[in-house]
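# Quick one: sequence and predicted model below, then my questions.
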Amino acid sequence: MKTHEISLAIKQLASDDGVVREKARNALVAAESRDVTEALIAELVDYRHQVRWEAAKALSQIGDPIAALPLVHAMDDDDHDVAWVAAEGVAEMGEVGLQAVLSGLSHSSRSGSFYKVAHHALKEIRKHGKHRDVVAKVMATLEGVEPRLSAPIAAYEALQELRGNGSPANGPAH
């Protein structure tokens, strides 16, 4: 897909016609190039919720690991539908998605709705079976009384464990 074709398809994501938006999204997904991924990432902050939703959906379908952190940021979107689509996209990215969610959770300045969406992403990641114990610990903090205080610490420790650095509470991993 050429640059002008990408630009046109991106513009079509703002169409009032759902069929036009879906065709544009499908064309962008089919192209699967780094230029497409970067253009879609830029649209995650568009002022129109439907453009953000289409961008999150397309990025989720493409599955390029460079979109993991931008999708985690989109999980904090004011529009719940955008946040939910972003969470599902990150969950499909496996290990990269898990690390991105944990990284996002390790920053304590998130909205309350972010924690609910992050819980959904982790639940979807857990279904894939890998790192179930690590995911379960973090999910427990998200289900607890004060996730804004406990989740960032649990997420940080989980990241350390995944990276093989051990966690401060458990010592080095062997």
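The structure has been received and is ready for your questions. Numbers count the residues shown, from 1 in each chain.
# going forward, measure contacts and count neighbours with C-alpha atoms only.
Fine.
# those strands in this structure, which residues are they?
Taking DSSP state E as the criterion, the chain carries no strands.
# Next one: Ser15 from Arg25, what distance?
Per Cα to Cα, to the nearest Å, Ser15 is found 11 Å from Arg25.
# In addition, the following structure is provided for comparison:
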Amino acid sequence: MRVEELIQVFGTENGKDREKAREALVKIGKGAIASLLALLEHPKYIYRWEAMMTLKDVEDESLVPVFIEKLTDKEHDIRWIAAEGLIRQGAKSIKPLLYLLIEKSESVFVVAGAHHVFYVLKKNNQLPKGFLYDDIMPLLENTRHTEQLKVAGYKLLHEIGAS
């Protein structure tokens, strides 16, 4: 099946068919990304959800900015999938996530997403040398520390060698 035919399956009631379509699109990989990105603004939630579920499994670091942006989505499921996508991208997602955290440290959505990403990357031994996990995690657990979180974000960027 072609990309557009697989995407049409996202609108069906059959969850197994949608899952198979996602798997086929992941195998297509980069060739499906543009069509999937277009779905992120679809008026029907199921298309947005299916597109995010597919994109999170495509290994392409060009998707990091998409996942970063979707950490602020109004839908909880989309934000969670975005965090999972950042986790899948591994260490490549850390600097962009720190920049977002500095910019939007008052956002409960961003703070929760960063907490989840950093926690899983730590568990998977994917945090870079110099990442001060024990310094930032307590700040991510208490949303009243927005200014301290910004400072910690800058400090972490410096420690891991951000340019």
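Right, received. Where do you want to start? Here the structure is a predicted model, which means the values were calculated and not measured.
# Which strands or helices does the longest helix anywhere in structure 2 pack on?
Counting by DSSP state H, the longest helix found in structure 2 is helix 108-123. Helix 108-123 of structure 2 sits against helix 76-89, helix 94-103, helix 133-140, with contacts defined as 3 or more Cα pairs under 8 Å, 6 or more residues apart in numbering; DSSP states H and E.
# can you name the residues of structure 1 that that helix overlays?
With TM-score structural alignment applied, helix 108-123 of structure 2 matches the range 112-127 in structure 1.
# Identify the residue range in structure 2 corresponding to stretch 78-95 of structure 1.
Counting by TM-score structural alignment, stretch 78-95 of structure 1 corresponds to residues 74-91.
# quick one: buried residues of that stretch?
By 16 or more other Cα atoms under 10 Å, the buried positions in stretch 74-91 of structure 2 come out as 78-91.
# same thing with stretch 60-77 of structure 1?
Neighbour-count burial for stretch 60-77 of structure 1 [16+ other Cα under 10 Å]: 60-65, 67-77.
# Contact partners for the spatially most central residue of structure 2?
Centroid-nearest residue in structure 2, with Cα atoms, centre = their mean: Ala82, separated by 2.8 Å. Each residue near Ala82 of structure 2 by Cα atoms under 8 Å, 6 or more residues apart in numbering is listed here: Met52, Lys56, Val66, Phe67, Ile68, Lys70, Leu71.
# Name the nearest residue to it, ignoring sequence neighbours.
Excluding the flanking residues, the one nearest Ala82 of structure 2 by Cα to Cα, 6 or more residues apart in numbering is Phe67, at 4.6 Å.
# That neighbour and Glu103 of structure 2: what is the separation?
Counting by Cα to Cα, the gap from Phe67 of structure 2 to Glu103 of structure 2 is 16 Å.
# and what of Glu75 of structure 2?
Relative to Glu103 of structure 2, Glu75 of structure 2 is positioned 20 Å away (Cα to Cα).
# And for Lys129 of structure 2?
Lys129 of structure 2 is 23 Å from Glu103 of structure 2, by Cα to Cα.
# So for those two, which residue has more residues nearby?
Neighbour count, other Cα atoms under 10 Å: between Lys129 of structure 2 and Glu103, Glu103 has more, with 13 against 9.
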